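[1] with the sequence up front, the predicted model follows.
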Amino acid sequence: MRIGYFLSSEEYSPAELLEQAKGAERAGFQGLWISDHYHPWVDAQGQSAFVWSMIGALSQATGLEITTAVTCPTVRIHPAVIAQAAATSAVLTGGRFRLGVGTGEALNEHIFGDAWPEAEIRLEMLEESIEIMRGLWEGGNYSHHGKHYTVENARIYTLPEQPIEIHVSGFGPKAVDLAGRIGDGYVSVMPDGDMVRQYREAGGAGKPVQGGFKAAFADTAEAGRRIAYEKWPNAGVPGELSQVLPSPKHFEQASQLVTEEMIGESFVCGNDPRPHLEMIQKYADAGFDEVYVANSGPHYQGLFDMYAREILPKIG
């Protein structure tokens, strides 16, 4: 089991993200996730750094592997542009970059006034976008005239020596099947063994499975829950709302139905290493190969110190 750290672009400034990446590497974490958002989920998070600028900076600040968790290469940015960004990121990191992709959320993708397609169409668009990116990464002139996208006489000149892995996020059965069929890996934020088995049976056998969970380090579990509830009340918003609500204000309205106790159930809060070890074990039992932990609040150095002393030495 590899343990990594999740950089939350929605909550921390670019300087803080770089500080966290360096701290995670010193503590012994083995990789980085970084979110790709245009907006934070709620205004209290307060940040939304451009992920491709951050990856360029991270490539020079740390030697850890970096995965986007996750990029939506379908609406806000054309897949041909994502292909170029990912290729440059892979070159800058010396091959330490993996492109995590998913069907996205209206929160980030609606900003040009484009219609937000239903889930089945978004999956179609994601599959076509992956075809385009892999075609461009082969080098040479590339054209594509598909159902959702057109590419004419495009060529990416700056390419890495090795192919870029694409890890596909999926939560519903159709998305998990797509991940198994075309992905080089699978991404989820739930320790669900059934989804992992479905992914492996759909073609993902032998490919890496990445998971992640959120924490709020503080002197007590109660203080951690308060931080988590202030910064991430949206974590308790149920069902497909996270994919269809269009703005932080809408998430704040929906989050009025969420209680601090509900958030405490989805976050690992406080300074006790045991709940972290228990959560990591849940992912291990579900068949995950890698787990990334995200801290919320100002006490991320405390989380790094705890992991260095109490957690990472115990993970095989």
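    Arrived safely, thanks for sending.
[2] only C-alpha atoms for contact and neighbour calcs from this point on.
    Fine.
[3] what helices or strands is the longest strand belonging to the chain leaning on?
    Assignment by DSSP state E gives strand 209-216 as the longest strand of the chain. Contacting strand 209-216 under the criterion 3 or more Cα pairs under 8 Å, 6 or more residues apart in numbering; DSSP states H and E are the following elements: strand 185-188, helix 221-231, strand 267-269, strand 290-295.
[4] tell me where the stretch 51-200 of the chain has strands.
    All strands of the stretch 51-200 of the chain, identified by DSSP state E, counting those that start in this stretch, fall at 65-68, 97-101, 142-145, 150-154, 166-169, 185-188.
[5] below is an additional structure, to be compared with the one above:
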Amino acid sequence: MTRFGYTLMTEQSGPRELVRYAVGAERAGFDFEVSSDHYFPWLVEMGHAPYAWAVLGAAAQATERVELMTYVTCPTVRYHPAVVAQKAATLGLLADNRFTLGLGSGEVLNEHVVGQGWPAAATRQAMLVEAIEIIRSLHTGEQLTWAGEHYRVDSAKIWDLPDEPVPLAAAVSGASSIEKFAPLVDHLIAVEPDAELVRGWDDARSRSELGAGRKIGQIPICWGPDKDRAVDRAHELFRWFGGGWHVNADLPTPVAFDAASQFVRKDDVAGSIACGPDLDELAESVRPFLDAGFTDVALVQVGDESQSEFLENVAGPLLDRLRAL
């Protein structure tokens, strides 16, 4: 049966609110919670970008049942992979083995802040492969010295490890990334309901004599009692979403995203994001992920001001409809 998650959207909510939403989402019945890991919001109007790892640490202590996950962390430029390995191990302990480390090759929006430039896509993927190998090695508890093409690690060792190894998931977008990452991690991450990705992943895992793993997707919705206002909110805060991954990865600032999305119309947003009070319509918007073979789907409820009412009054009945699909 498909598992349904809630997104702790760091770009649209402050840290205290996010921890409160994490508790509310567990109470509402979500199976897992994912957190974005951003230095900037996509758009100025979103207004937030707290440190995801501090939020997740607090959420790990405030919740009891739900799995927590980064969706996703980039362990290549802003973070050194040895530091990510330590953070993930600590969070695995704090969450009592409820944490999955979701990894990706990142966006310049978040990585440019350390002033090391933005590598080409092929280089970023090669860096991510090496980063995953470092993280895996450090999670064995052994001391590691590493001299690779992209990273150096000098006599590193993680002293606090959870009882179970932290599962790793990687964001993929096509055949090339599947071939690179399917043998290295446990689970697939993708934001498009692409059945070819799922089949390619399963084939690659089978060739490596590995289990299929989970396929974890994500989709925005914009519940609200008034459909027109919900569309307005989705347009204001999520019009960047229509650019596609290749655009999203290479724009450097919220101002750039504002410029790139200035011609996105409200009708465009309403055509791609289910908006309004109709829970059946919101649930049906998730069906393409189910049809494509995704095992897990995380919802993004657009807008900070709507989260409390959504979690208290809407999420439970919506989850019932989703599970009925």
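    It's in. These numbers come from a predicted model, not from an experiment.
[6] got a TM-score for the pair?
    Remark: TM-score between the superposed chains equals 0.96 [TM-score structural alignment, normalised by the length of the first structure]; 316 aligned residues with a Cα RMSD of 1.4 Å.
[7] so which residues of the first structure form helices?
    The residue ranges that make up the helices of the first structure, judged by DSSP state H, are 14-27, 51-61, 79-92, 106-109, 119-137, 173-182, 193-199, 221-231, 241-244, 248-254, 260-266, 273-286, 300-306.
[8] to Ile164 of the first structure, which of the ones you listed lies closest?
    Smallest distance to Ile164 of the first structure across the helices of the first structure (Cα to Cα): 7.1 Å, for helix 79-92.
[9] out of the strands of the stretch 51-200 of the first structure, which is the most enclosed?
    Greatest average neighbour count among these goes to strand 166-169 (a mean of 27), per mean count of other Cα atoms under 10 Å.
[10] where in the second structure does that one fall?
    Residue correspondence for strand 166-169 of the first structure in the second structure, counting by TM-score structural alignment: residues 168-171.
[11] any chance of the strands of the stretch 51-200 of the first structure in TSV, plus distance to Glu19 of the first structure?
    Written out in TSV, the entries for the strands of the stretch 51-200 of the first structure read as follows (distance: least, Cα to Cα, whole Å):
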stretch	distance to Glu19 of the first structure
strand 65-68	15
strand 97-101	19
strand 142-145	39
strand 150-154	37
strand 166-169	26
strand 185-188	25
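[12] can you list the helices of the first structure in a markdown table and add mean neighbour count and distance to Val151 of the first structure?
    Listed next are the helices of the first structure as a markdown table, based on neighbours: other Cα atoms under 10 Å; distance: least, Cα to Cα, whole Å:
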| stretch | mean neighbour count | distance to Val151 of the first structure |
| --- | --- | --- |
| helix 14-27 | 19 | 33 |
| helix 51-61 | 17 | 22 |
| helix 79-92 | 22 | 7 |
| helix 106-109 | 22 | 20 |
| helix 119-137 | 19 | 8 |
| helix 173-182 | 20 | 21 |
| helix 193-199 | 19 | 30 |
| helix 221-231 | 21 | 40 |
| helix 241-244 | 17 | 27 |
| helix 248-254 | 17 | 33 |
| helix 260-266 | 17 | 42 |
| helix 273-286 | 17 | 40 |
| helix 300-306 | 19 | 43 |
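[13] and of these, who's closest to Arg2 of the first structure?
    Shortest distance between Arg2 of the first structure and the helices of the first structure, using Cα to Cα, is found for helix 273-286: 10.0 Å.
[14] in the second structure, which residue range corresponds to that closest one?
    The counterpart of helix 273-286 of the first structure in the second structure, using TM-score structural alignment, spans residues 279-292.
[15] one step back: out of the strands of the stretch 51-200 of the first structure, flag the one nearest Ala80 of the first structure.
    For Ala80 of the first structure, the closest of those is strand 150-154, at 7.3 Å, according to Cα to Cα.
[16] give me the distance from the closest one to the chain's centre.
    The gap between where strand 150-154 of the first structure is centred and where its chain is centred comes out at 28 Å by Cα atoms, centre = their mean, to the nearest Å.
[17] counterpart of Trp146 of the second structure in the first structure?
    Residue pairing (TM-score structural alignment): Trp146 of the second structure is matched to His144 of the first structure.
[18] measure that match to Ala154 of the first structure for me?
    Here His144 of the first structure is placed at a distance of 9 Å from Ala154 of the first structure (Cα to Cα, to the nearest Å).
[19] the residue nearest the centre of the second structure and Ser105 of the second structure, how far apart?
    With distances taken as Cα atoms, centre = their mean, the second structure has Tyr71 as the residue nearest its mean C-alpha position (1.7 Å). As judged by Cα to Cα, Tyr71 of the second structure and Ser105 of the second structure stand 12 Å apart.
[20] the closest residue to Ser296 of the first structure other than its chain neighbours: what's it in contact with?
    Spatial nearest neighbour of Ser296 of the first structure, chain neighbours left out: Ala216 (4.8 Å); criterion: Cα to Cα, 6 or more residues apart in numbering. Contacts were defined as Cα atoms under 8 Å, 6 or more residues apart in numbering; by that measure Ala216 of the first structure touches 224-225, 227-228, 267-270, 295-297, 299.
[21] now, which of these sits nearest Gly180 of the first structure?
    Taking Cα to Cα as the measure, Gly180 of the first structure sits nearest to Phe267 out of the contacts of Ala216 of the first structure, at 28.2 Å.
[22] burial of that closest one, as a residue count?
    Taking other Cα atoms under 10 Å as the criterion, the count of residues near Phe267 of the first structure is 25.
[23] isn't it up against Ala215?
    Yes. Contact criterion Cα atoms under 8 Å: Phe267 of the first structure and Ala215 qualify, at 5.0 Å.
[24] between the two, which contacts overlap?
    When contacts are counted by Cα under 8 Å, 6+ apart, Phe267 of the first structure and Ala215 have Ala228 as shared neighbours.
[25] about what we covered before: list the contacts of the match of strand 166-169 of the first structure.
    Residues lying outside stretch 168-171 of the second structure but in contact with it, judged by Cα under 8 Å, 6+ apart, are 72, 100-105, 181, 185-190.
[26] how about 6 Å then?
    Outside of stretch 168-171 of the second structure, the residues within contact range by Cα atoms under 6 Å, 6 or more residues apart in numbering are 100-104, 185-190.
[27] many thanks, I have nothing further to ask.
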